[in-house]
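> from the sequence below, what's the structure:
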Amino acid sequence: MSPTTRWRRSSYSNGMGGECVEFAAVPTGALVRDSKRPAGARIAVGGVAWAEFICAVHRELNARRRPADPTGPWEL
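Got it, this is the predicted structure:
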């Protein structure tokens, strides 16, 4: 891990100290850590597994989308 590794917080984090994870893209895939313990343990995920995880999350979110108004924006 480089000292310039850029960590990104889950978009579902509310910033209120709840359960949240952060990830950082690295050449071999991604690193995942607990946002409340940034110096703690990290999980290394290979590139293929990370891509499959992201695709599964997107599929699940899209499956849950229902239009509040057929002509309006989609909501979860």
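
> alpha carbons only for contacts and neighbour counts from here, please
Fine.

> what helices or strands is the helix or strand containing residue 54 leaning on?
Using DSSP states H and E, the secondary-structure element containing residue 54 is helix 47-64. Contact analysis of helix 47-64 by 3 or more CA pairs under 8 Å, 6 or more residues apart in numbering; DSSP states H and E lists strand 29-34 as its packing neighbours.

> structure for this one too, so we can compare:
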Amino acid sequence: MTVISVIQLAPKKAISSWADNLLAIDSLFFLTSMMLSYWSIRHKDKLVKAELYADRFFIFGMVMMVSVGFLIAFELFTD
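Model (predicted):
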């Protein structure tokens, strides 16, 4: 949410719309991670791989979010 708020400070260039779109997709990775994690807690004996996939989605979401954060910071602080 913080990164989305900071995007509003950025000049309205193509990079801002890309960042908005990437963060929208990123939220789906976090949602998928959360659902898989919940599923693995509730059904321990049925899906062991769900926890592994939840971890992978979470890590990918974090990497994507940090990358977009750097992209926005670069856009804001370079003239």
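
> kindly provide the TM-score of these chains.
TM-score of the superposed chains, computed with TM-score structural alignment, normalised by the length of structure 1, equals 0.33; 37 aligned residues with a CA RMSD of 3.5 Å.

> residue 3 of structure 2 sits in which helix or strand?
When secondary structure is defined by DSSP H and E, residue 3 of structure 2 falls within helix 2-7.

> next, the buried residues of that helix.
With burial defined by 16 or more other CA atoms under 10 Å, the residues of helix 2-7 of structure 2 counted as buried are 3, 4, 7.

> list the contacts of the second one.
Spelled out, it's residue 4 of structure 2. Taking CA atoms under 8 Å, 6 or more residues apart in numbering as the definition of contact, the neighbours of residue 4 of structure 2 are 20, 23.

> could you pull up the contacting residues of the most centrally placed residue in structure 2?
Central residue of structure 2 (CA atoms, centre = their mean): residue 26, 3.1 Å from the mean position. The neighbourhood of residue 26 of structure 2, defined by CA under 8 Å, 6+ apart, consists of 61, 64, 65.
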